[in-house]
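Trainee: This is a predicted model, with the sequence first.
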Amino acid sequence: MPPLTKYFEIASSPVPVMRTSILMLIINALRDAGMNPRELLARNGIDPDIEKESYSVVEMERYLNLFEKAATLNDNKALGFELGLACTPGQIGPLGLLFQALPTLRKAVLAFGNYLFAVQSHSSLTLNSDNDIAEIIYSLDVPQNWPCQQDVELTLALLINLIRERLGSQWLPIQVDFMHAPDKKAAMIRRRIGCPIFYRQPHNRILFDEQYLDDRRTMTDPDLIRILERHVCDLIGEEYAAQPFISTVMLAIRRCILAGNPSLASVARALYTSPRTLQRLLAREGTTFRSMLDTSRKELADTFEQRDQLNRDTLAYRIGYSDGTSLSRSRKRWKK
């Protein structure tokens, strides 16, 4: 077994990065199609020997570009979607195995979102539920001109497959939304998933019946769950896993902002606690949820404004405001 990269703090990497375990899905697909993946890896600035170390990392921009080129070379624009539906929990690594080991789907999805940065940085996955409908939202905090379609379709298809592994192959979502535009494969994706698909939506998300969230598995192995969680923490890095409580909350708030739901309730769910308990713990640290949310929004606003040059209304939406006027009021307060 290759050594674990214990002290690689993937979540705080200034450059978006991915674990090689996801890249291996693409490499194997190219080989199955009779192609030489080493040439494509080299042309995209990726070490051709990277596949020998499943715990190493690659810059996300290179991974995304490689993914789109692989789909084109393979003459298969549905490559990401098909890889996601065929992916097994073990191919994802300890995070996929943990998803299957936890006693309820709710805990599985929350853990997947909480530990996602063990696999990739600059991304978030959140779970929300309201009016008997649950939604899983996946988002990438990367420049808008980066090609994300293959990765997004892989991720949502992968999640659907993981849920079917738990609930049975007949399980169907209510609806799936993509932020990107439809193409010729849209009808095929609709048939394979078995539910309505909508494009050019505000979020990449899966909607399904909330009743499935708390169905308990008849048999779980607490020892296995502890081992898998320890393994995931090793991948994150012990220094990061043991970071102060405030830093953990700040990261959860940031992920919820990027997923479009920066509410106290959604952040508390991401931290496996109740809103009241979270507020009490923050008060003990001498701060409030509102103050931390405001700080996170300011940091994200500065980042997006410098990097993506967004207009006021678009920037406001990206950081969780309903309109540009609300953002303008906050900016005046930040300057004081």
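Mentor: Nice, I can see it.
Trainee: Please count neighbours and contacts with C-alpha atoms only from this point.
Mentor: Fine.
Trainee: any idea what sits nearest P202, other than its immediate chain neighbours?
Mentor: Of all residues beyond its chain neighbours, the one nearest P202 is M179 (5.9 Å), with distances taken as Cα to Cα, 6 or more residues apart in numbering.
Trainee: just D141 next, same as before
Mentor: H122 (5.0 Å).
Trainee: Next, the contact list for L40, please.
Mentor: Neighbouring residues of L40 by Cα atoms under 8 Å, 6 or more residues apart in numbering: L66.
Trainee: what's the following helix or strand after the helix or strand harbouring it?
Mentor: Counting by DSSP states H and E, the element that carries L40 is helix 37-43. Going down the chain from helix 37-43, the next helix or strand is strand 57-59, by DSSP H and E.
Trainee: okay, pairing it with this:
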Amino acid sequence: MTGASSFIRQQGCDPDVIARSVGLQIADDLPPTLALRLEDYCNLFEEVARQSGRYDTGLAYGQQFQPDQLGLIGYIALTSATLGDALINLAELFPYHQRATQTRLVRMADGFRIEYRITDPLISRRAQDAELTMGMFCNVFRRALGKSWHPDAVWFEHTCQSTAADYAAAFDAPVFFQRGTTALLFSDVGLDVPM
């Protein structure tokens, strides 16, 4: 939840009103080690999108969310020897950071994809979470390869939530919806670059 209150204010919403509407209390000064139910986290960002009328909320939050804001899992990625090692660590360890989640690094004929999926069938409102997570994953790449890095393609399980311009600004890559998983697709170029 790092920075969520200030981000919600930037979207033109009152963080306390949003939080109460989904049964939460949030503040930027809460200890970062507090546990939060994944369903509540997803509902929070879905509610921000609904109340603000900005369905690019997940995209915007993910683009500004840096790997060191992920706590221990972010620091493990950032202190990995190479970008490739960081992605392996991120995929293997992310479920320890966030329960009811599956992440996988999958080899394809023309590169790789890092997949992300919420496995809890009771969490149905998850589009904003998926979009912000793909943004966070992109920022791991950008930390090693520079701000201009972009994936080869992005897949989402959900339907399109925003405009083509919003997705282009966030990913600078083709974005596909209603896929079997949410994933970033990328080549193996740069995986040996030090973090």
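Mentor: That came through, no problem. Bear in mind that the values here come from a model prediction, so they are computed numbers and not experimental data.
Trainee: on that earlier part again, need the counterpart of the residue nearest to D141 of structure 1 in structure 2.
Mentor: Correspondence of H122 of structure 1 to structure 2, assessed by TM-score structural alignment: A100.
Trainee: how many neighbours does its match have?
Mentor: For A100 of structure 2, the neighbour count with other Cα atoms under 10 Å is 15.
Trainee: was I right about it contacting Y116?
Mentor: No. Using Cα atoms under 8 Å, A100 of structure 2 is not in contact with Y116; the gap is 10.8 Å.
Trainee: any idea how far the corresponding residue of structure 2 for A71 of structure 1 lies from G84 of structure 2?
Mentor: Counting by TM-score structural alignment, A71 of structure 1 corresponds to A49 in structure 2. Per Cα to Cα, to the nearest Å, A49 of structure 2 is found 34 Å from G84 of structure 2.
Trainee: and what of Y61 of structure 2?
Mentor: 25 Å.
Trainee: Settle it for me: which of these two has more neighbours?
Mentor: Y61 (23 against 20).
Trainee: Please pull up the equivalent of that one in structure 1.
Mentor: Here Y61 of structure 2 is matched to L83 in structure 1, going by TM-score structural alignment.
Trainee: State whether its match and L25 are indeed in contact, as I suppose.
Mentor: Yes. L83 of structure 1 lies in contact with L25 (Cα under 8 Å); the separation is 6.9 Å.
Trainee: for structure 2, what spans make up the helices?
Mentor: 4-10, 15-21, 38-52, 57-64, 72-78, 83-97, 127-145, 164-171 (DSSP state H).
Trainee: which position in structure 2 aligns with the residue nearest to P202 of structure 1?
Mentor: That one, M179 of structure 1, aligns with E157 by TM-score structural alignment.
Trainee: Then L167 of structure 1?
Mentor: Using TM-score structural alignment, L167 of structure 1 pairs with L145 in structure 2.
Trainee: Identify the residues contacting that match.
Mentor: G190, V193.
Trainee: switch the cut-off to 10 Å
Mentor: Residues counted as contacts of L145 of structure 2 (Cα atoms under 10 Å, 6 or more residues apart in numbering) are L83, N139, V189, G190, L191, V193, P194, M195.
Trainee: And for G23 of structure 2?
Mentor: Applying Cα under 10 Å, 6+ apart, the residues contacting G23 of structure 2 are V17, D40, N43, L44.
Trainee: what separates it from R107 of structure 2, distance-wise?
Mentor: The gap separating G23 of structure 2 from R107 of structure 2 is 40 Å, by Cα to Cα.
Trainee: From A81 of structure 2, how far off is the spatially most central residue of structure 2?
Mentor: Geometric centre of structure 2, nearest residue: T133, 0.9 Å, by Cα atoms, centre = their mean. Separation of T133 of structure 2 from A81 of structure 2 (Cα to Cα): 23 Å.
Trainee: try M136 of structure 2
Mentor: Here the distance between M136 of structure 2 and A81 of structure 2 works out to 19 Å (Cα to Cα).
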